[in-house]
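Asker: A structural model of the following input is requested.
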Amino acid sequence: MSQQEAKWYIVQIQSGSEKKVIQQLHEKARQRGLSEVFEEVFMPAQEVSEVRRGKKMNVEKKFFPGYILIKMQPNRDAWYLVRSIDGVFDFLGAKGNNGIPQPVAPKDVAQIRDMQEKISQGAYTAVHASTYEIGENVKVIDGPFEGFVGVVEEVDQVKSRLKVSVSIFGRATPIELEYGQVTKV
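Answerer: Have a look, this model is predicted:
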């Protein structure tokens, strides 16, 4: 198999199954002799303290629930392996491109890493008092979808999360975002 330059891809997965998908990816890649094809798997997250049932606990807060980033060599065997994992929906941008995933610009991944570092250092806070309504237009101001405008489909006020439908490669794509990642239009 010829070596190609690795590229970053965003993979949409079932929210809450990020760690399981990453573990399965590593296992399947090893079993199929494709470990060298996958350079890095990245799930932007931050360790935060929460009080649950009266006890303070450290929990991992994902910045983009339902998405992981994978740096891998672009080839059909690797794409098929990723798609074969339970909980994986597809690569972002593959549907309108004959099933061929579209890579993410390295500068976008660098911005995500920078944001994660700044949040870890306390430069940003995740407290937002805004409330959103279904059908309301919002603009994504943070993350890999920064600059996209979408429509709120679902609101989870307890978790301060939204499901927003944005047009990606000409198709309406639902993405899960936290309040701090959007602003009202």
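Asker: going forward, measure contacts and count neighbours with C-alpha atoms only.
Answerer: Noted.
Asker: elements contacting the helix or strand Val11 falls within?
Answerer: For Val11, the enclosing helix or strand under DSSP states H and E is strand 7-13. Here strand 7-13 touches strand 67-72, strand 88-91, helix 106-120, going by 3 or more Cα pairs under 8 Å, 6 or more residues apart in numbering; DSSP states H and E.
Asker: want to put them side by side, so please do this one too:
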Amino acid sequence: MSENPTSPENEELVVDQAETEAEETETVESETAAEEAPEAAVTENGEAEAANELLDSTEGPVDVEKAIRDRLNKFRNDLRLLPGNWYIVHSYSGHERKVKANLEQRRASLDMEDYIHEVVVPMEEVIEMKNATRKKITRVRMPGYVMVRMSLDPDNAVLRTVKDTPAVTGFVGDSRLKDREDQIPTPLSFQEAYAMLAPSVEQEFTRELEAAAVATPEKAVRVEFEIGENVTVINGPFAGQTATVAEVMPESKKLVVTLTLFGRDTSTELAMEDVSKQD
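Answerer: Reported below is the predicted structural model:
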């Protein structure tokens, strides 16, 4: 590997598609909620595949909470075996996916696959009410930050490759060597990396488990709640308030309910055990 692998002036960057992406991708729940999945590490173990394997190997209703714990334990174990360390890269807010696309293109064009192993933009899916319509919003969970799993080389060429990527402003944790051009960033601890990646894995696995259960209804968990009925919140910050069931998610034992906060209807997700039916 050459000492200075910075890109040529005419290097092509993967920007056209990334520039057209909105910072938040809105998808109507009934149409495209499952089309865009959050980014996650250990991508060779897809959450859809894991969910289908679980349902195929289980007789009777699935214990969703146990299934999620088991999936996260496997993810943790797989994460430990991956080469390299995780680093956090600063980017311009709203350019996170552009940075990911450009860095992956530079990794290939500059022959850096042995050093830059994975680029992740953690995503999350939330429900919002817009114009009286419930929509699922897939958005960047940590605006202005991109996770990179990489191995350092003796000449720090990999660091320059990352720093020279358009829309990258630097690494988190490299201020201790500001007087040097080749600042060495501080990697995340294993627990820090896991804490940043696990929420996306959990959310995606839960969604895929619900989708797989719909295809195999005999696996579904029986529930007593119905859309449109009023319930009373019995646990959490909304305890004592009346809410209306907007969505029932039996596989995850959760409800999406609508309640009134400060005079406005607000949707939130609650565990079934945190609400009670009204007489």
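Asker: re the thing from before, out of the helices and strands packed on strand 7-13 of structure 1, which comes closest to Gln46 of structure 1?
Answerer: helix 106-120 (6.5 Å; Cα to Cα).
Asker: and the closest one, what does it pack onto?
Answerer: strand 7-13, strand 45-52.
Asker: what span of structure 2 lines up against whichever helix or strand comes after it?
Answerer: Using DSSP H and E, the helix or strand that follows helix 106-120 of structure 1 in sequence is strand 137-140. Taking TM-score structural alignment as the measure, structure 2 aligns no residues with strand 137-140 of structure 1.
Asker: Packing partners of strand 137-140 of structure 1?
Answerer: Using 3+ Cα pairs under 8 Å, 6+ apart: strand 137-140 of structure 1 touches strand 149-156, strand 182-184.
Asker: number of nearby residues for the residue lying closest to Asn137 of structure 1 once chain neighbours are set aside?
Answerer: Counting by Cα to Cα, 6 or more residues apart in numbering, Asn137 of structure 1 lies nearest to Val151, which is 4.6 Å off, once chain neighbours are set aside. The tally of other residues near Val151 of structure 1 (other Cα atoms under 10 Å) stands at 21.
Asker: And for Asp108 of structure 1?
Answerer: Neighbour number of Asp108 of structure 1 under other Cα under 10 Å is 15.
Asker: which residue in structure 2 lines up with it?
Answerer: Match for Asp108 of structure 1 (TM-score structural alignment): Glu192.
Asker: What does Glu39 of structure 1 correspond to in structure 2?
Answerer: Glu39 of structure 1 maps onto His117 in structure 2, by TM-score structural alignment.
Asker: What strand or helix carries its match?
Answerer: Going by DSSP H and E, His117 of structure 2 is in strand 116-120.
Asker: and that strand, how far out from the chain's middle?
Answerer: Its chain's average C-alpha position is 15 Å from that of strand 116-120 of structure 2, according to Cα atoms, centre = their mean, to the nearest Å.
Asker: Setting the sequence-adjacent residues aside, check what's closest to Asn52 of structure 2.
Answerer: Closest to Asn52 of structure 2 by Cα to Cα, 6+ apart is Ala212, at 6.0 Å.
Asker: surely Val104 of structure 1 meets Ile68?
Answerer: No. The criterion here is Cα atoms under 8 Å, and Val104 of structure 1 misses it with Ile68 at 12.0 Å.
Asker: Fine, thanks again, bye for now.
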